[in-house]
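Peer 1: Test case, fold it:
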Amino acid sequence: MIATFITDYFVPIMFLSLIVLLLTGFPVAFGLAATGLVFGVLGIALELFPTNLFQVLPLRIFGIMQNETMLAIPFFTLMGIILERSGMAEDLLETMGQLFGAVRGGLAVSVVLVGALLAASTGVTSAVVISMGLISLPVMLRYGYKREIASGVITASGALVQALPPSLVLIVMADQLGRSVGDMYAAALGPGLLLLVIYIVFIVVLALLRPSWMPALPEQARSQTTATGASGRRSLGMLVLVCTFIGFTWAGLHNEVMAQVFSKPAHAPSDQIAITALIVASLSALLFASVNRVTGWGLLSHLAERFVFALIPPVILIFLVLGTIFLGIATPTEGGAMGAIGALVLALARKRLTWSLLNQALENTAKLAIFVMFILIGSTVFSFTFSAADGHLWVEHLFDAIPGGELGFVIAVSAIIFVLGMFLDFFEIAFIVVPLLTPVANSLGIDLIWFGIVIALVLQTSFLTPPFGFALLYLRSVAPRSDYIDPVSQQTIPRVRTQQIWKGSAYFVVLQLLVVGIVIAYPQLVTGGLHKTVSLSEEEILLQLNRPAPDLDSLDARRADDPLSNPFEAQASSDHDPMAVLLQSMRSSP
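Peer 2: Next up is the predicted model:
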């Protein structure tokens, strides 16, 4: 009787067992693996599975080890930790504060912009929220910012990590959905920038309606002035105009220059021209500021020089890393490695690279990489047994009852991810939930790139939602829990209550939901630039058709002389390939 019941409801019992195991606090990686192994053995005992069910499981695990895409995670993590620990956040925030602090809400806008830059360089929510909480929250409280607004701005800017490349969420999402990381990054750029603009517009409008909530910085706090007492913004504005002109000039001459360099006609796509133009403009600003400092010409104000040296190097690094990935020049793994090397060079150039910093960065990177690898192995074991039991069919039947077709499915999935995101880490959701939903989305004809971006935005929203949002917990860990005396103003600053953090994040949760709704209603915002068709003229088609075929006789002769030139005849050496050794031993075993 019990055996019949378990056989009939094998998949839901397996799924509920996993949920119960996770709710008891059992480690996620081991809970996934234990559930998969126990129910796999149980299925073999009940004759639901063949006795050799787990025979190919070691090959799956070796396949995980050989997944080059996952190498991007430790590389981008190392890049972000080095940039964050080398003082980039402090330099950027101080410079942005000098630039925008004269207007109401300027400091909040600076926090959002710096948070976006940190998000684009670190890819880790906790690092951004904790850094901004330690650096910017005391400054905002010192100058009279409303606690709810200060808390909301910091948590919202930290949560931008989920939607702005090179987000670790997008790397894992692309791997689980079977899509290109470069396409996922390119698709996330539009919604991420839209969200950033909406944040800034909201802050500006709120500063106009409630000026006492976000006062301007006092004159004595804006110390970056020229010898005549001017702010130095005119000099910075002229530099921006000159570099913008150089960038547009390069964009117009790009194809001609490339044709001269490579001695053949060049017709680069618009996105490649835009990225190279931004890099040229940024390098021009850095070169001009460096020459001005060395020669002592005095053409740039102290504010302009500080702005260039604090902002341009990390921006150039981000452009190089993401640009090479977008343009297909480098894989995400190669881009991440280049970013890690670039971060080391920047930290060394600023004389902030110490053995202690490097040791902490490598240790934290190794911990995160091991954490991800164990969860991925556990989820592979679980999904192996779950798929063998036709669990994907059970999931499809569950969603068949939801009305609305594709839209109903996406809304239901968004609601589920939203709730889970307040309790589970995004790695756990990506490795457990996303593989279960992907076959259903694929069968409904949903674009998986768009589907992944929606999930990332919903996860970002859940990270901000009280009372269990991870970003709120990170800020709570560094926000003052008791009254303290500010070391600069010598005034007593009241503590930040948990309810104030919750209330401040609620404003930005509404903005998040607005962007999620826009992305769901207008999928072309995500997929518009991805599915490009290549148009060929009639002459180009005829040229391809009339191209002579290779000489097959000479090809056969070359293969006879060199067997390794034929991939079907080549004999792969198994001496150094663990997968090949394991496969050979399995084939030869009786």
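Peer 1: Every contact and neighbour count from this point should use C-alpha atoms.
Peer 2: Will do.
Peer 1: Isn't residue 419 up against residue 461?
Peer 2: No - with contacts counted by Cα atoms under 8 Å, residue 419 stays clear of residue 461, the gap being 10.1 Å.
Peer 1: Comparing these two, which shows the higher neighbour count?
Peer 2: residue 461 (29 against 16; other Cα atoms under 10 Å).
Peer 1: which ones are touching the more buried one?
Peer 2: By Cα atoms under 8 Å, 6 or more residues apart in numbering, the residues touching residue 461 are 159, 418, 509, 512-513.
Peer 1: if we go to 7 Å?
Peer 2: Residue 461 is in contact with 509, 512, counting by Cα atoms under 7 Å, 6 or more residues apart in numbering.
Peer 1: Confirm that it lies within a strand, as I assumed.
Peer 2: No - going by DSSP: H, G, I helix; E, B strand; the rest coil, the assignment for residue 461 is helix, not a strand.
Peer 1: That one and residue 414, how far apart?
Peer 2: As judged by Cα to Cα, to the nearest Å, residue 461 and residue 414 stand 10 Å apart.
Peer 1: again with residue 243
Peer 2: For residue 243 relative to residue 414 (Cα to Cα), the value is 43 Å.
Peer 1: buried residues in stretch 61-71?
Peer 2: 61, 64, 69-71 (16 or more other Cα atoms under 10 Å).
Peer 1: So for residue 419 and residue 461, which residues contact both of them?
Peer 2: With Cα under 7 Å, 6+ apart, residue 419 and residue 461 have no common neighbours.
Peer 1: now the helices: where do they sit in the stretch 1-150 of the chain?
Peer 2: Using DSSP state H, counting those that start in this stretch, the helices of the stretch 1-150 of the chain run over 2-8, 10-23, 28-45, 57-65, 72-85, 88-100, 106-122, 125-142, 147-159.
Peer 1: what about residue 369, distance to residue 74?
Peer 2: According to Cα to Cα, residue 369 stands 6 Å off from residue 74.
Peer 1: Comparing these two, which shows the higher neighbour count?
Peer 2: Taking neighbours as other Cα under 10 Å, residue 369 and residue 74 compare with residue 74 leading, 24 against 18.
Peer 1: wait, what's in contact with that one?
Peer 2: Per Cα under 7 Å, 6+ apart, neighbours of residue 74: 365, 369.
Peer 1: Please enumerate the strands of this structure.
Peer 2: In the chain, the strands defined using DSSP state E lie at 484-485, 492-493.
Peer 1: How far does the last one sit from its chain's centre?
Peer 2: Right, strand 492-493. Strand 492-493 has its C-alpha centroid displaced from the chain centroid by 37 Å (Cα atoms, centre = their mean, to the nearest Å).
Peer 1: Second chain to compare with the first, below:
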Amino acid sequence: MIEYIPLFMFAAVCVVLLMGYPVAFSLAGTALFFAFGGILAGIFDPSYLNATPSRLYGLITNQTLIAVPLFVFMGCMLQQSKIAENLLESMAQVFGRVRGGLGISVAIVGALLAASTGIVGATVVTMGLISLPTMLKKGYSPAIATGTICATGTLGQIIPPSIALVLLGDVLSSAYQQAQQNQGIFSPDTVSVGDLFVGAMIPGLILVILYMLYLLSVAWFRPDLIPHGSTETSSEPQAPKSILRDLTPALLLIVTVLGSILSGIATPTEAAGVGALGALLLAGARRQLTGTVLRDVCQSTTKVTCMVFMILIGATLFSLVFRAYNGDELIQHIFSQMPGGEITAIIVVMLVIFLLGFILDFIEITFVVVPIVAPVLLMMDINPVWLGIMIALNLQTSFLTPPFGFSLFYLRGVAPDHIKTTQIYKGVAPFIGIQLLMLIILSLWPGLATWLPDIVY
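Peer 2: Got it, this is the predicted structure:
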């Protein structure tokens, strides 16, 4: 019975999270409960807890995680500079004569905002306020309109710079080092956030294309859900110079941030600093940089950063106690007994992450599930970059899957009252199917995630 305590720990923390307690304190509280309970029962060595201060110090001084507040600051500042509004107007003019052109415009703008901010909540709320009324006015089905906005808003999970990829990169780096140590390999090689950023580009682009193909097919075969393109534009087309002026700020920021990473000029953390400064300059150039705006952006950045680091602290303590009970060995034993080897293990892990996405946020899954299963999977000689992109794509579904998908909550908060929640759920269902299709495509052709990092690095 003692050897199954790690499974009881995992089940206990899931139950506590479902009861509505904060993630950070659920992780830390569950860990301490099992640690002190084990000490009283004489089955837990208290010396394991001596490693807690050094673990926490290493966490706080981790240079990779500095990218989190910088990218959050960049996203919040861009939200204030009204770049999304100008982008949507310009894209609607470009694709206005195409069937489903407005929907395609929303998908493209969502992708550009994802590549500019990396923050799902900001993208969904901004697109919901700007594009949802227009789509409904032009005759789009409420389900199609809300589903498109929710799905394109979650592109910030997979398209770099993504907060999810930053956090996942840090967790996978630790898991990769642990896997090598378990195999008796002592190598300086690791998994960097830059690897995941580069590896996510092609899958992210394919996902956007699949979204657009879906919208085009609905526009052609179900004109009652999406109107003809000629009814979607105004009678006065926007001048190419004006369109270029609206596109330039976002494209310039994307090229600056991602280009500096791809060229090797800057690390992801340094590129995040460049992006934060660029967003600040853009807001100033648009005369949106006031004292009130700067205060609100700083407050939002501080709240998100504190939340992430508190969860990291709780996850570190949980991981420490979990491994003290030999949880990693238990998971390795379970996986090794599965028929089919690494293929079955990958399928089981992906299925568990997908199902947990119905009830848990991506941060919770990243810090509870990934540290447990990743070292075992990496010991099976699975490519860490491919594994990271697969997990990121799977985690993206946690923002869309009812009933606790955060994108659904974000859009519900800004959608008109006459839009039913069931319509939002119905609208995201096809996009969840597209994301699962993308997972299958990536599993069949791993090179989609590994080819570009092998060239760049």
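Peer 1: Need the TM-score from the superposition.
Peer 2: The pair, once superposed, lands on a TM-score of 0.92 when counted by TM-score structural alignment, normalised by the length of the second structure; 440 aligned residues with a Cα RMSD of 1.9 Å.
Peer 1: Need the overlap of contacts for residue 461 and residue 414 of the first structure.
Peer 2: Residues touching both residue 461 of the first structure and residue 414 (Cα under 7 Å, 6+ apart): none.
Peer 1: Including distance to residue 435 of the first structure, could the helices of the stretch 1-150 of the first structure go into a markdown table?
Peer 2: Formatted as a markdown table, the helices of the stretch 1-150 of the first structure follow (distance: least, Cα to Cα, whole Å):
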| stretch | distance to residue 435 of the first structure |
| --- | --- |
| helix 2-8 | 23 |
| helix 10-23 | 13 |
| helix 28-45 | 13 |
| helix 57-65 | 15 |
| helix 72-85 | 19 |
| helix 88-100 | 36 |
| helix 106-122 | 26 |
| helix 125-142 | 23 |
| helix 147-159 | 24 |
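Peer 1: Can you say which of these is nearest to residue 374 of the first structure?
Peer 2: Residue 374 of the first structure lies closest, by Cα to Cα, to one member of these: helix 28-45, at 5.6 Å.
Peer 1: superposed on the second structure, where does the closest one end up, distance-wise?
Peer 2: Once fitted to the second structure, helix 28-45 of the first structure is off its aligned match by 2.1 Å on average (mean Cα distance after the TM-score superposition for the first structure).
Peer 1: Which residues does that helix contact?
Peer 2: The contact list for helix 28-45 of the first structure (Cα under 7 Å, 6+ apart) reads 14, 18, 21-22, 49-51, 374-375, 378-379, 381-382, 385.
Peer 1: now, which of those residues sits nearest residue 485 of the first structure?
Peer 2: Among the contacts of helix 28-45 of the first structure, and counting by Cα to Cα, the member closest to residue 485 of the first structure is residue 22, at 43.1 Å.
Peer 1: For that closest one, grab the count of nearby residues.
Peer 2: Residue 22 of the first structure has 17 neighbours, counted by other Cα under 10 Å.
Peer 1: Count the residues that sit near the one in the second structure that sits across from residue 427 of the first structure in the alignment.
Peer 2: Alignment note (TM-score structural alignment): residue 427 of the first structure maps to residue 363 of the second structure. The number of residues packed near residue 363 of the second structure is 19, by other Cα under 10 Å.
Peer 1: any idea how far residue 396 of the second structure is from residue 363 of the second structure?
Peer 2: Taking Cα to Cα as the measure, residue 363 of the second structure falls 11 Å from residue 396 of the second structure.
Peer 1: Same question for residue 131 of the second structure.
Peer 2: Relative to residue 396 of the second structure, residue 131 of the second structure is positioned 22 Å away (Cα to Cα).
Peer 1: With neighbour numbers in mind, choose between those two.
Peer 2: The neighbour comparison of residue 131 of the second structure against residue 396 (other Cα under 10 Å) goes to residue 396, with 26 against 22.
Peer 1: Distance of the more buried one relative to residue 407 of the second structure?
Peer 2: From residue 396 of the second structure across to residue 407 of the second structure, the span is 10 Å (Cα to Cα).
Peer 1: How many residues are close by the equivalent of residue 38 of the second structure over in the first structure?
Peer 2: By TM-score structural alignment, residue 38 of the second structure lines up with residue 43 in the first structure. Residue 43 of the first structure has 21 neighbours, counted by other Cα under 10 Å.
Peer 1: gap between residue 43 of the first structure and residue 318 of the first structure?
Peer 2: Residue 43 of the first structure is 49 Å from residue 318 of the first structure, by Cα to Cα.
Peer 1: now swap in residue 180 of the first structure and tell me
Peer 2: Counting by Cα to Cα, the separation of residue 180 of the first structure from residue 318 of the first structure is 19 Å.
Peer 1: between those two, who's got more neighbours?
Peer 2: residue 318 (21 against 18).
Peer 1: so what corresponds to that one in the second structure?
Peer 2: For residue 318 of the first structure, the aligned position in the second structure is residue 254, judged by TM-score structural alignment.
Peer 1: In this structure that match contacts residue 116, no?
Peer 2: Yes - applying Cα atoms under 7 Å, one finds residue 254 of the second structure in contact with residue 116, separated by 5.6 Å.
Peer 1: before we move on, the earlier item: now for the strands of the first structure, which one comes closest to residue 192 of the first structure?
Peer 2: Residue 192 of the first structure sits nearest to strand 492-493 of all these, at 34.3 Å, using Cα to Cα.
Peer 1: which bit of the second structure covers stretch 350-360 of the first structure?
Peer 2: Counting by TM-score structural alignment, stretch 350-360 of the first structure lines up with residues 286-296 of the second structure.
Peer 1: Identify the single longest helix in the second structure, thanks.
Peer 2: Longest helix of the second structure, by residue count under DSSP state H: helix 291-324.
Peer 1: what about the aligned residue in the second structure for residue 527 of the first structure, distance to residue 443 of the second structure?
Peer 2: Taking TM-score structural alignment, residue 527 of the first structure has residue 450 as its aligned residue in the second structure. Per Cα to Cα, residue 450 of the second structure is found 12 Å from residue 443 of the second structure.
Peer 1: With neighbour numbers in mind, choose between those two.
Peer 2: Using other Cα under 10 Å, the more surrounded residue of residue 450 of the second structure and residue 443 is residue 450, with 22 against 18.
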